[in-house]
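>>> Just need the structure, nothing else, for what follows:
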Amino acid sequence: MAIHLKRVHHIAIICTNYEKSKHFYVNILGLRPIREIYREERRSYKLDLAVGDEYQIELFSFPSPPSRPSFPEAAGLRHLAFEVDSIDDTVSEIQAAGIEVEDVRIDPTTNKKFTFFTDPDQLPIEIYEGA
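This is a model prediction of the structure:
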C-alpha cells in the first residue's frame, strides 16, 4: 500500500519579529495575505499567505523561539525555494529593498539560474528561474 499525497498544503515558518517578517514576506516578496489572527492564549500571531494560486505559507510568531541553526547547515528542512520568471529582475528588486543576495549560479543538471538570500531570521530562501 502506498500513501497518496496530493500536493503540498502549506509551509510553516516561525519568526522572531512578527512585524519585520510580515513586512518582508508581504511587501518585499509580494505574498498575498489570506487571513491574520492573534491567538491570545499562545501570545502568537498566525498569518496565512498565498504563494501564487496553489500554495500557502503560514507565518507564526511565538515568544522567544530558539534560533534556527543555518551555518553550518543542520539536519532538517534546508531552504525554501520559489520559482520566478527572471532571476535578474528578481535579484534587482530584492537588492533594491536592501537585501543581500548571493551571486547567481547555474544548476549543472537543469542549466537554470538560481541564487539565495535570507529572510529576517536567516532562513535561506532560493529563487529559481523557471522555463
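
>>> C-alpha from now on. contacts and neighbour counts both.
OK.

>>> who touches stretch 16-27?
By CA atoms under 8 Å, 6 or more residues apart in numbering, the residues outside stretch 16-27 that reach it are 15, 31-33, 45, 59-65, 119-121.

>>> can you map out the strands along this structure?
Taking DSSP state E as the test, the strands found in the chain are 11-15, 32-39, 44-51, 55-61, 80-84, 105-106, 113-118, 124-129.

>>> Let me have those strands in TSV, adding distance to residue 4 and mean neighbour count as columns.
TSV is the format used below for these (distance: least, CA to CA, whole Å; neighbours: other CA atoms under 10 Å):
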stretch	distance to residue 4	mean neighbour count
strand 11-15	19	18
strand 32-39	27	13
strand 44-51	23	19
strand 55-61	18	20
strand 80-84	23	14
strand 105-106	33	13
strand 113-118	30	19
strand 124-129	27	19
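
>>> to compare against the first, here's another:
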Amino acid sequence: MLKRIHHIAIICSDYQKSKHFYTEILGLEIIREVYRKERLSYKLDLALNDVYVIELFSFPNPPARVSRPETCGMRHLAFEVLSLETAIKRLETYNIKTEPIRIDEFTQKRFTFFEDPDKLPIELYEI
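Model (predicted):
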C-alpha cells in the first residue's frame, strides 16, 4: 500500500528566515515558490538530491511549536550525512549550535541535534 514518504510540511513564523535556513544553510533546492494571496501564505517546495521532501509554509501569526517538554506529535526531522564533523563545521559557520555527538545504542551510529529558526528539532544521522 504505502511506497515511501512523499513530503513533510513545516509551518514557519518568519518565512524569509526559514527559507534562508533550509536553502542556504541546509542546502535544499527550491522546486517552486508560490504566494497564495487568498491565504496570505507562501508555499515553498524543496528537494534534497532531486527528491521532493519538504513543503515550507508561512501563515499569519501561527502559534509557537511546543518542543520542550516533548509533546505528542512529530518529534523531529532527521537527515543522513556522511560526516558529522563536516556537517557540524558547516552549521558552526552560521552560528548554529549542535548538541554533543551521541551514539545510537542499537545501530552504533553517531548522531546530533540542532534546531531550525522555529526550534523544530533536526537530527543529523551519520551513515
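
>>> TM-score of the superposed pair?
For these two chains in superposition, a TM-score of 0.98 is obtained (TM-score structural alignment, normalised by the length of the second structure); 127 aligned residues with a CA RMSD of 0.7 Å.

>>> of the strands of the first structure, which approaches residue 98 of the first structure most closely?
Across the strands of the first structure, residue 98 of the first structure has its closest neighbour in strand 113-118 (11.2 Å, CA to CA).

>>> Where does that closest one end up in the second structure?
On the second structure, the counterpart of strand 113-118 of the first structure by TM-score structural alignment is residues 110-115.

>>> Now do the matching stretch: everything it contacts.
So stretch 110-115 of the second structure is in contact with 84, 96-104, 121-126, going by CA under 8 Å, 6+ apart.

>>> tell me the contacts of residue 65 of the first structure?
Residue 65 of the first structure makes contact with 14-16, according to CA under 8 Å, 6+ apart.

>>> Counterpart of residue 91 of the second structure over in the first structure?
Checking TM-score structural alignment: residue 91 of the second structure goes with residue 94.

>>> Give me the distance between residue 20 of the second structure and residue 62 of the second structure.
19 Å (CA to CA, to the nearest Å).

>>> before we move on, what about residue 50 of the second structure?
29 Å.

>>> again, but for residue 109 of the second structure
For residue 109 of the second structure, the distance to residue 62 of the second structure - CA to CA - is 36 Å.

>>> can I assume residue 34 of the first structure is in contact with residue 49?
Yes. The pair residue 34 of the first structure and residue 49 qualifies as a contact (CA atoms under 8 Å) at a distance of 5.5 Å.

>>> what packs against the longest helix seen in the second structure?
In the second structure, taking DSSP state H as the definition, the longest helix is helix 84-92. Secondary-structure packing of helix 84-92 of the second structure (3 or more CA pairs under 8 Å, 6 or more residues apart in numbering; DSSP states H and E): strand 110-115, strand 121-126.

>>> and those as JSON lines, adding distance to residue 68 of the second structure?
As requested, those are exported to JSON lines (distance: least, CA to CA, whole Å):
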{"stretch": "strand 110-115", "distance to residue 68 of the second structure": "12"}
{"stretch": "strand 121-126", "distance to residue 68 of the second structure": "10"}
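
>>> right, and these - which one's nearest residue 78 of the second structure?
Of those, nearest to residue 78 of the second structure by CA to CA is strand 121-126, at 4.4 Å.

>>> Mean deviation, that closest one versus the first structure?
By mean CA distance after the TM-score superposition for the first structure, the fitted strand 121-126 of the second structure averages 0.2 Å away from its aligned residues in the first structure.
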